[in-house]
Structures are given as C-alpha cells and as structure tokens.
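> Need a 3D model of the sequence below.
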Amino acid sequence: MEKLAIFDVDYTLTKKETLAQLYMFMMKKNPSFIIHAPRSFFSAFLYALKFFDAKRAKENFITFIEGIKEEDMQRLVKEFYEEKLSKILYEDAIKMIKKLKGEGFKVYLISASPEFYLNELYNIKEVDKIIGTKFRCSNGIYSRKMEGENCKGEEKVRRLKEELKKDNIEVDFKNSYMFSDSLADKPLFDLVGNPFLINYKKGHDKIKILNWK
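Have a look, this model is predicted:
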C-alpha cells in the first residue's frame, strides 16, 4: 500500500492566491484584459456575501480566459510559472515535499484552483499527481465554464479517490499526511492520520499547526 503526502496549494504551498496572481500576470502581458476586472472582482464580492456559490463565482471571475487558444494558454502558463508562480512558493513547503518524497510517500497536490495552470507545478519533480478544478477547452479554445464541480471540500476527496481507482493505487491513509491552510479541507484532514494546518492563526485542539515561510 502507498502512503500519500497531500498538499493544498493556495496559501499552503504558495504565499499568495494563485488565480488572482494569474489574472494580474495576464493583465501585465496584455493591458486590455483590464476590461474583465469589474466583473471578476464583483463576482468575488458577491461570493463573499454568499450571493454566489463557489462555482458560479469562479466561472464569473475567470472570464479573462474565454476564447484563448490552447497553444497560447500553454505558453502563458509556462511563462506564469517561470516569472511568478515559482517565486511565491514557501521554501518550507518545498522542503517538506522533498523530505516526504525521500521517505517513499507519493506527493499529491489537490486544489480548487484551475488545473490548466496548476499543472506547471509538475516542474517540482517530486510531485506525482495534480488535481484541480477543470475548465472547458473545446476545439482548442478555452471557456470560463467548469468541467464538473469546483474541486473543494468533499469534491477533493471524491476526485482523489477517482484518480486512485483509475491508477489502481491502494493507500494506507492512516499513515498518510495532509497539509492545508484551511478547515475547508476537513474532509481530507479526516481521511488521513497525520493532518497539519499551515500558518493557521486561530489555534486548533486536534490538528497540529506548522508555520511555513
């Protein structure tokens, strides 16, 4: 049986929220993308007020990818990783990935952020599997519409088990690890024997807290 080291991404591996970083990166490359700003940030505001659920808010926020060709997106996310994403990773997170990989764990990154750019984190050679929210790419053109559900909460567990079944992997969850900055990942925390909260300010009586820089 395999042991997993599961990591959330935003504010767990990274110091900043990655989707907002992607949008700012793309605006820097093409200032005309500013046209999407009112809708994107209004959607985030309505989500905070609970008028939008996470799926609707994310589909509205990410309008800036609408109509981008697949080959152009591949070039953009490669540049995004090299110029921005790789620069906002916590050093302590990378050390933990390397440590657990060296001890024989399979390293899984599971995030609600879009998979089309999270896949650039395969540049971290220790990463075995990346699972994120999928967005439609039809006939080589990207859409803001999700494929399936937002990869958050219970959906993370469902997607993980789906991938494990597909890869025919049996897991020793009791001796596996999960790292996240948020209790929104309680379903994954409950799955493993070694849960850790990252940079969590409130304290917790059951889950150990690690402070990463």
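> can we go C-alpha only for contacts and neighbour counts from here?
OK.
> Which stretches in this protein count as strands?
Here the chain has its strands, by DSSP state E, at 4-7, 106-114, 127-138, 141-147, 177-180, 194-198, 208-210.
> Same list, those strands, but as TSV with distance to residue 18 please.
Shown next, in TSV, are those (distance: least, Cα to Cα, whole Å):
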stretch	distance to residue 18
strand 4-7	15
strand 106-114	7
strand 127-138	12
strand 141-147	16
strand 177-180	15
strand 194-198	17
strand 208-210	21
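> and this one, so I can compare the two:
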Amino acid sequence: MDSKQPVAIFDFDGTLTNQDSFLPFLRWTHSQKSVWTGLYRCSSTVVSYLLGRCSNRDITEKLLTQFYQGWSSETLQTLAIGFAHQDLPKLINPEAIAQLKWHQEQGHQVILVSAALEIYLQPWAEMMHIDKTLANRLEIHQGTITGKLQEENCYGFEKEKQLRQLLGDLSHYYLYAYGDSKADRHVLAIADEPYYRKFKGNQRIMIR
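Okay, here's the model as predicted:
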C-alpha cells in the first residue's frame, strides 16, 4: 500500500445517509400535494421497475420528466444548493461521515460515486471538501431541464466504469469502498478493502 495512492470511494444514498435523498429533494422543490400527485402518475412505471420490467434508468427518467421537465436549470440549481446546505445534512449518518472524515485526515483522496443527482450532491460534496463526485447529471437543452439523464445512469456497473475512466489504471491505487446495496457490488469487488452496509463508531466492517 505504501507505493499506492489511497482512495476512499463512498456510495451516498443509504451509505452516507440514513435514507434515499431523492424524495426529500422532491419535497424541497414541490408542495406535498404535487409530490403525491406526481408519484401517483408514475405508479405504473414504479410497479414495472419493482417487477423487473424496466431499468433503473427508465424509472429515474420517468420521475425526472414528471417533476422537472421544462424547469429552468438555473432555478433548479438555486433550489438544489439550498437543499444541499439546509436539508441534506439532516439525512447524513454521523458514523458514516466520521469514517469519511477519517480518510480525509489521513490524506486519502475521497470520491463519491452515486446514482443521486449531481445537481444537489455536488454542492454538498464541495461543502464537505470531497475531492470528486460522480453522480447523475441532468440533461439540459437551452437552459431547460429535459427530464433525461445526460449520460448513463451511475448505477451498478456504470459506477465502476466511471471510476475507471476517472482514475485510469487502478493498480496505482489502494481502494477503500463503502456501499449498501447491489448497485455497489461492482465497486466493492474491485476494492482492496470493501465495506458493506454498516458503520460501528469509527470501525469499518469489511466484507472479506
């Protein structure tokens, strides 16, 4: 490890947070009535996703189209920054963030790799002095949100793919990886020290 650069890779939803962050973001940008009405309109796609009949990207873009298609990107960015600074910190797992800060104190590079939306994750990451964020970017056309993702959904194998594109030859790095679901298994599989699901104080629980 002495000759390798240490890098700590964290999933966000369910790993650094105690819950998914998208629904709280919907509540931040919409009234409660609008949230429930929109979710109802997406219910058939949600059921299809739960039954394995559509992809994670399909359900993500269905929700983005329902709630944000046609929005000004500038307006949504302003709301996202407010969410990142005011509401998102309430979702953070203190034990997980202690682990992240431990890596920073050791001088390790810290990277977030998440299917959460970059529009609110990036401002939070900057506030936490995190080195790099790989997350879902919204497609924007002439200053307007289209409801589509700009790139492939940062989920499952795509997490590993984007990480390799960022770092290059992984043999130069000593990788710590933290995740909580099957979407993280590809990143956990390439880590020197993969940690799954739980933190206990500052102690990490390794899966192998």
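> How close are the two chains, by TM-score?
After superposition, the two chains reach a TM-score (TM-score structural alignment, normalised by the length of the second structure) of 0.86; 199 aligned residues with a Cα RMSD of 2.3 Å.
> hmm, back to that, of all the strands of the first structure, which one is nearest residue 58 of the first structure?
Nearest of the strands of the first structure to residue 58 of the first structure, taken as Cα to Cα: strand 141-147 at 8.4 Å.
> corresponding residues in the second structure for the closest one?
With TM-score structural alignment applied, strand 141-147 of the first structure matches the range 144-150 in the second structure.
> Which residue is the nearest non-sequential neighbour of the residue nearest the centre of the first structure?
The centroid of the first structure falls nearest to residue 111 when counting by Cα atoms, centre = their mean (2.9 Å). Take residue 111 of the first structure and drop its neighbours on the chain: the residue closest to it by Cα to Cα, 6 or more residues apart in numbering is residue 132, 4.9 Å away.
> rewinding a little: show me the contacts for the residue nearest to the centre of the first structure.
Going by Cα atoms under 8 Å, 6 or more residues apart in numbering, residue 111 of the first structure touches 8-10, 131-133, 151-152, 156.
> counterpart of residue 102 of the second structure in the first structure?
Under the alignment (TM-score structural alignment), residue 102 of the second structure pairs with residue 99 in the first structure.
> what residue of the second structure matches up with residue 36 of the first structure?
By TM-score structural alignment, residue 36 of the first structure lines up with residue 38.
> ok, and the closest non-adjacent residue to its match?
residue 66 (6.3 Å).
> Please name the residues that touch that neighbour.
Per Cα under 8 Å, 6+ apart, neighbours of residue 66 of the second structure: 38, 41-42, 147.
> Mind jotting down where the helices sit in the first structure?
Remark: helices assigned in the first structure by DSSP state H are 18-29, 37-48, 54-61, 70-83, 91-102, 115-118, 154-166, 186-189.
> Output those in a markdown table, with distance to residue 175 of the first structure appended to each entry.
A markdown table is the format used below for these (distance: least, Cα to Cα, whole Å):
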| stretch | distance to residue 175 of the first structure |
| --- | --- |
| helix 18-29 | 29 |
| helix 37-48 | 36 |
| helix 54-61 | 31 |
| helix 70-83 | 32 |
| helix 91-102 | 12 |
| helix 115-118 | 26 |
| helix 154-166 | 16 |
| helix 186-189 | 12 |
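> mind putting these in TSV, distance to residue 3 of the first structure and mean neighbour count included?
Output for the helices of the first structure, formatted as TSV (distance: least, Cα to Cα, whole Å; neighbours: other Cα atoms under 10 Å):
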stretch	distance to residue 3 of the first structure	mean neighbour count
helix 18-29	27	17
helix 37-48	36	16
helix 54-61	31	20
helix 70-83	28	15
helix 91-102	10	16
helix 115-118	22	20
helix 154-166	12	15
helix 186-189	14	19
